[in-house]
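In: 3D model of this:
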Amino acid sequence: MKLKFTALCLIAASTFTGLAHANPTDIAKANKCFSCHSLDKKIIGPSYQDIAQKYAGQAGADIKLADRMRKGAVGVWGSAPMPAYPDISDADLKTVVKWVLSQ
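Out: Below is the predicted model:
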């Protein structure tokens, strides 16, 4: 009985852990990021490539971007406001920020 329970726990844990490693573009789409951003062209906000280029090599860039996504921002790239996304999970936020900075 203990073996079956342990096996079920391991299966459930591996399934749950897999959710935390979702595809960053799927996370961005689910949070409507592509409404204002694209990979290589400015829409309302800068392209992901422009963001990556601006912050390349800057210590703490990931923390800065995560904070702006979580709380929103205005004036960084012009007058268009970046809306806040307070409900995005920490894991999803980290995944998207890492992906944006890798462009």
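In: okay, CA-based contacts and neighbour counts for the rest of this
Out: Noted.
In: So in this structure, which helix runs the longest?
Out: helix 2-19 (DSSP state H).
In: I'd like the next helix or strand past that one.
Out: helix 24-30 (DSSP states H and E).
In: could you say what helices and strands that following helix packs with?
Out: In terms of contacts (3 or more C-alpha pairs under 8 Å, 6 or more residues apart in numbering; DSSP states H and E), helix 24-30 is packed against helix 90-101.
In: Tell me which residues are up against the helix it packs on.
Out: For helix 90-101, contacts defined as C-alpha atoms under 8 Å, 6 or more residues apart in numbering pick out 20-22, 24-25, 27-28, 48-49, 51-53, 55-56, 62, 65-66, 69.
In: angle of it against helix 2-19?
Out: Between helix 90-101 and helix 2-19, the angle comes out at 40 degrees (axes from the mean of the first three to the mean of the last three C-alpha atoms, to 10 degrees).
In: want to put them side by side, so please do this one too:
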Amino acid sequence: MKLKYLFFGVALGGLSSFSNYNSDIKYSNVTKKEAILYQISDGEKLIAKSDCIGCHKLDKKLIGPSYLDIAKKYALNDKNVAYLTSKIIKGGSGVWGTIPMSAHASLKKDDAKSMATYILSLKK
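Out: Sure, this is the predicted structure:
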């Protein structure tokens, strides 16, 4: 009897290893075909795990500007990605108002660059 359960468990594990499931797919108001094509970027994942959501939202101003407003102001190019990467790490004030953005000195430069690239890629 135990042998049957062992065999069943091994067979189930083996079959599930052939699954196409991808946990990085973001579902919203898109078709299933579009959802399979859309993968969450590294920058979006890093933002979701960080404290950015305390001051920024995708489409609404909170304490700081929305990500869409930032994307509208800056074109996606190397110069602007480098500028925003620096702003994310060092913080700053005066560009979007008087409330300063806190520094994120412990953030790796590559991670901040991924975040900045993602934000600027939101421009439609």
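In: which residue sits closest to the corresponding residue of structure 1 for residue 67 of structure 2, ignoring its sequence neighbours?
Out: Alignment note (TM-score structural alignment): residue 67 of structure 2 maps to residue 48 of structure 1. Leaving aside its sequence neighbours, residue 48 of structure 1 sits nearest to residue 39 (C-alpha to C-alpha, 6 or more residues apart in numbering; 4.9 Å).
In: Give the equivalent position in structure 1 for residue 80 of structure 2.
Out: Residue 80 of structure 2 maps onto residue 61 in structure 1, by TM-score structural alignment.
In: before we move on, what about residue 44 of structure 2?
Out: That one, residue 44 of structure 2, aligns with residue 25 by TM-score structural alignment.
In: Kindly report the same for residue 108 of structure 2.
Out: Residue 108 of structure 2 maps onto residue 89 in structure 1, by TM-score structural alignment.
In: Now do its match: how many residues are near it, please.
Out: The local packing of residue 89 of structure 1 (other C-alpha atoms under 10 Å) involves 12 other residues.
In: For it, give me its contacts.
Out: Per C-alpha under 8 Å, 6+ apart, neighbours of residue 89 of structure 1: none.
In: any idea how far it is from residue 98 of structure 1?
Out: 14 Å (C-alpha to C-alpha, to the nearest Å).
In: likewise residue 72 of structure 1?
Out: The value you get for residue 72 of structure 1 to residue 98 of structure 1, if C-alpha to C-alpha is used, is 18 Å.
In: ok, now residue 69 of structure 1?
Out: Applying C-alpha to C-alpha to residue 69 of structure 1 and residue 98 of structure 1 gives a distance of 13 Å.
In: The two: which has the busier surroundings?
Out: Neighbour count, other C-alpha under 10 Å: between residue 69 of structure 1 and residue 98, residue 69 has more, with 20 against 17.
In: so the more buried one is in which element?
Out: helix 61-71.
In: Residue 70 of structure 1 against residue 85, yeah?
Out: Yes - between residue 70 of structure 1 and residue 85 a contact is recorded at 4.8 Å, counting by C-alpha atoms under 8 Å.
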